[in-house]
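In: Quick one, fold the following:
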Amino acid sequence: MSWNVTTGLDDEQLSGLVARVHQVLRDDPGALLPERMWALGLYRSVVLVLYLLRQNPVQEAAAELFGVSQSTVSRRWTTLRPVVERALAEHVPDPASASAGRVVLVDGTLAPTWDWASEGTTMFSGKHRDTGFNLQIAATLAGDLLAVSAPVPGSRHDTYAWRQSSFPDAFADRDSMGDLGYVGTGMLTARRKPPGRDRPEADKVFNQSISKLRAAVVWAIAHLKNRKIPAARYRGPLTAFPHIVKTITALTFYKKGW
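Out: You can find the predicted model right below:
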């Protein structure tokens, strides 16, 4: 049976990932589980974790599809998701090295969540009119992903999220582009409309050129959100979300062949 649509990986990539997960479990005795935990089998257990990341279903629906209990789904997710992240860690490139000689495009996106507070800070984004985490995405002019930042509460402005990330240091010597939310960061941005005056024709042409180039980072965000957890509404504990972002990022690079 092919699991291409379910996991977002082709057969060779999926088999390779299962082999890597097996290696991690074998090398770390503390990560091994009792045999009864593997009634589903390692291969299908990895498929289950990838399915949860890609489709973001409720666990009861996943349990019905895989013919197991909801508690089994929960255990597989809790145990194997970190192992998948570890197995793919080597595929996540160093942003500074990956961006060498390239123009860097930066944009923020909202990963929706329930309306929960995070350390007293609201998750509500006035820009998006929704609750969630602000993720900073860096990409090349070809639309290839370079890096994904750690999430910050959605109420935070893009400039704040960018400054809290590793991006300023990683891309310090790169030509970078952002939208008007990054004015004052040193990036090349569109030009604001002068107060009380029409926008000069030259500024319109310039802004159109910037928008066309920055479309590539929108493509990168769309590809990242092919895995539905950062696209649909995340239902799990907020404290776990940074680790889930790392797993999704690693899977994106793995699929691209980094």
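In: CA only for contacts and neighbour counts going forward, please
Out: Noted.
In: got the contact list for the spatially closest residue to Val92 that is not a sequence neighbour?
Out: Excluding the flanking residues, the one nearest Val92 by CA to CA, 6 or more residues apart in numbering is Ala250, at 5.6 Å. Counting by CA atoms under 8 Å, 6 or more residues apart in numbering, Ala250 touches 85, 88-89, 91-92.
In: Could you do Ala150 as well?
Out: 135-136, 165, 242, 245.
In: before we move on, what about Arg26?
Out: Leu32.
In: Remind me which helix or strand it belongs to.
Out: In the assignment (DSSP states H and E), Arg26 maps to helix 11-27.
In: List the buried residues in that helix.
Out: Judged by neighbour count (16 or more other CA atoms under 10 Å), helix 11-27 contains these buried residues: 14, 17-18, 20-22, 24-25.
In: Dump these into TSV; add distance to Gly154 as well.
Out: Supplementary listing: the buried residues of helix 11-27 in TSV, determined by distance: CA to CA, whole Å:
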residue	distance to Gly154
Leu14	33
Leu17	32
Val18	34
Arg20	34
Val21	33
His22	37
Val24	34
Leu25	36
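In: quick one: which of those residues is nearest Leu50?
Out: Proximity of the buried residues of helix 11-27 to Leu50 was ranked by CA to CA; the top entry is Leu14 with 9.5 Å.
In: separation between that closest one and Leu224?
Out: 18 Å (CA to CA, to the nearest Å).
In: Same question for Pro29.
Out: 33 Å.
In: This structure: strands as residue ranges?
Out: 104-112, 124-125, 130-139, 145-148, 152-153, 176-177 (DSSP state E).
In: I have a second one here; can you model it like the first so I can compare?
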Amino acid sequence: MAGVITASVPSWIEPFTGLTPRCFAKLVAEIRREQAADQQRGRPWSLPLEDRVLLVTAYWRTNLTMRQLAALFGISKSAADRIIDHLGPMLALRQRRRFRKDTVLIVDGTLVPTRDRTLAAQSKNYRYSTAHQVVIDADTRLVVVVGRPLPGNRHDSRGWEESGAKAAVGTTMTIADGGYQGTGLVIPHRREKGSDLPAWKEEHNRSHKRVRARVEHTFARMKGWKILRDCRLKGDGVHLAMLGIARLHNLILDGQATNS
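Out: The predicted structure follows:
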């Protein structure tokens, strides 16, 4: 059965990945180098590497079922499942471990509705969700750290440490919202009961809000990949999807910076 979509037709790439053909080719080249460094014998794949990368990113982008995805690529449901299990971890973001002294980061938590009840919990949106701590570079807006998923009812001030995001960031200056009180991060000034903030603190808060909004914009772009609106993956699947989408988001930003 001939596949309906393939990476050999460039017009399919952007709708199913969010990447331009140029960025997609860069991603495939990176994965090919990583595979060459860890070459293993075994049964050959039913699809070339370009189509396998397209399949995984299309899954994250569209959140189609395995049966629908397999039909689109002309393979079996089990083959599509194996490709996602094998290639998904290779597409994950390589999280930054060192930062320049003048780097400023921004952190915030976001909820991903998740059907794996062993990991999810009922959150403030009344859905079973996982909570994810995402850290971006305030200057480049690139995602640098994604914490481990936690139950969706976990407060950001706890999730910051428990997800591993705090350890990954270290002592680098990090901006956060008021929900991170007591964590040592840079948060807005709080108004004492019965008194108003002085003008200089109000101005600091306005500036803080404008900068911190960049992480909200990042969440909005990342959730263009529909798997983050209703994730059916279990175990490490939701974490790998977050890491993979963070990498795709960074590729898009790099491509935009190169073209500007």
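In: Can you calculate the TM-score here?
Out: After superposition, the two chains reach a TM-score (TM-score structural alignment, normalised by the length of the first structure) of 0.80; 243 aligned residues with a CA RMSD of 2.7 Å.
In: ok so, going back, more neighbours: Pro29 and Leu224 of the first structure, which one.
Out: Neighbour count, other CA atoms under 10 Å: between Pro29 of the first structure and Leu224, Leu224 has more, with 22 against 9.
In: Alignment lookup: the more buried one to the second structure.
Out: Residue correspondence to the second structure (TM-score structural alignment): Leu224 of the first structure is matched to Met222.
In: hmm, back to that, can you lay out the strands of the first structure as JSON lines showing mean neighbour count?
Out: Output for the strands of the first structure, formatted as JSON lines (neighbours: other CA atoms under 10 Å):
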{"stretch": "strand 104-112", "mean neighbour count": "24"}
{"stretch": "strand 124-125", "mean neighbour count": "21"}
{"stretch": "strand 130-139", "mean neighbour count": "26"}
{"stretch": "strand 145-148", "mean neighbour count": "25"}
{"stretch": "strand 152-153", "mean neighbour count": "24"}
{"stretch": "strand 176-177", "mean neighbour count": "22"}
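In: out of these, which comes closest to Gly184 of the first structure?
Out: Nearest to Gly184 of the first structure, of all those, is strand 176-177, at 11.9 Å by CA to CA.
In: The closest one packs against which elements?
Out: Using 3 or more CA pairs under 8 Å, 6 or more residues apart in numbering; DSSP states H and E, the elements in contact with strand 176-177 of the first structure are strand 104-112.
In: Mean distance between the strand it packs on and the second structure after superposition?
Out: For strand 104-112 of the first structure, the mean deviation from the second structure after alignment is 1.2 Å (mean CA distance after the TM-score superposition for the first structure).
In: ok, residues contacting that strand?
Out: Here strand 104-112 of the first structure has contacts from 128, 130-141, 154, 158, 171, 174-179, 214, 216-218, 221, 229-234, using CA under 8 Å, 6+ apart.
In: got it, and stretch 185-200 of the first structure?
Out: So stretch 185-200 of the first structure is in contact with 159, 175-180, 182-183, 203, 206-207, 210-211, going by CA under 8 Å, 6+ apart.
In: For the longest helix anywhere in the first structure, buried residues please.
Out: Ranked by residue count and defined by DSSP state H, the top helix of the first structure is helix 201-224. Buried residues in helix 201-224 of the first structure, counted by 16+ other CA under 10 Å: 207, 210-211, 213-214, 216-221, 224.
In: Which strands and helices lie in contact with that helix?
Out: strand 104-112, strand 130-139, helix 241-256.
In: Out of these, the one nearest Glu60 of the first structure is which?
Out: Glu60 of the first structure lies closest, by CA to CA, to one member of these: helix 241-256, at 19.7 Å.
In: what's the mean deviation for the closest one versus the second structure?
Out: The superposed helix 241-256 of the first structure is, by mean CA distance after the TM-score superposition for the first structure, a mean 2.9 Å from where its aligned residues fall in the second structure.
In: mind listing what's buried in that helix?
Out: Within helix 241-256 of the first structure, the residues that count as buried by 16+ other CA under 10 Å are 241, 244-254.
In: Nearest to Ser69 of the first structure, out of those: which one, please.
Out: Ile244 (22.5 Å).
In: gap between the residue opposite Ser15 of the first structure in the second structure once aligned and Ala241 of the second structure?
Out: Aligned by TM-score structural alignment, Ser15 of the first structure pairs with Ala25 of the second structure. Going from Ala25 of the second structure to Ala241 of the second structure by CA to CA gives 20 Å.
In: contacting residues for the equivalent of Val183 of the first structure over in the second structure?
Out: Under the alignment by TM-score structural alignment, Val183 of the first structure pairs with Gln181 in the second structure. By CA under 8 Å, 6+ apart, the residues touching Gln181 of the second structure are 157, 187.
In: Check Asp203 of the first structure too.
Out: Arg191.
In: still on that earlier bit, and the angle from the helix holding Arg26 of the first structure to helix 241-256?
Out: Here helix 11-27 of the first structure points in a direction 130 degrees away from that of helix 241-256 (axes from the mean of the first three to the mean of the last three CA atoms, to 10 degrees).
In: Helix 11-27 of the first structure against the second structure, how far on average?
Out: Relative to the second structure, helix 11-27 of the first structure is 3.1 Å off (mean CA distance after the TM-score superposition for the first structure).
In: Give me the distance from that helix to the chain's centre.
Out: In terms of CA atoms, centre = their mean, to the nearest Å, the centre of helix 11-27 of the first structure is set 21 Å apart from its chain centre.
In: Could you identify the most distant pair in the buried residues of helix 11-27 of the first structure?
Out: Longest span within the buried residues of helix 11-27 of the first structure, CA to CA: Leu14 and Leu25, 16.6 Å.
In: a markdown table for the buried residues of helix 201-224 of the first structure, including distance to Val148 of the first structure?
Out: Converted to a markdown table, the buried residues of helix 201-224 of the first structure look like this (distance: CA to CA, whole Å):
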| residue | distance to Val148 of the first structure |
| --- | --- |
| Asn207 | 25 |
| Ile210 | 22 |
| Ser211 | 21 |
| Leu213 | 19 |
| Arg214 | 16 |
| Ala216 | 15 |
| Val217 | 12 |
| Val218 | 13 |
| Trp219 | 14 |
| Ala220 | 10 |
| Ile221 | 10 |
| Leu224 | 9 |
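In: What does the residue nearest to Val92 of the first structure correspond to in the second structure?
Out: Per TM-score structural alignment, Ala250 of the first structure is aligned with Arg247.
In: how near is the alignment partner in the first structure of Leu72 of the second structure to Val47 of the first structure?
Out: In the first structure, the position corresponding to Leu72 of the second structure is occupied by Leu65, as judged by TM-score structural alignment. As judged by CA to CA, Leu65 of the first structure and Val47 of the first structure stand 12 Å apart.
In: Thanks again, I'm all set now.
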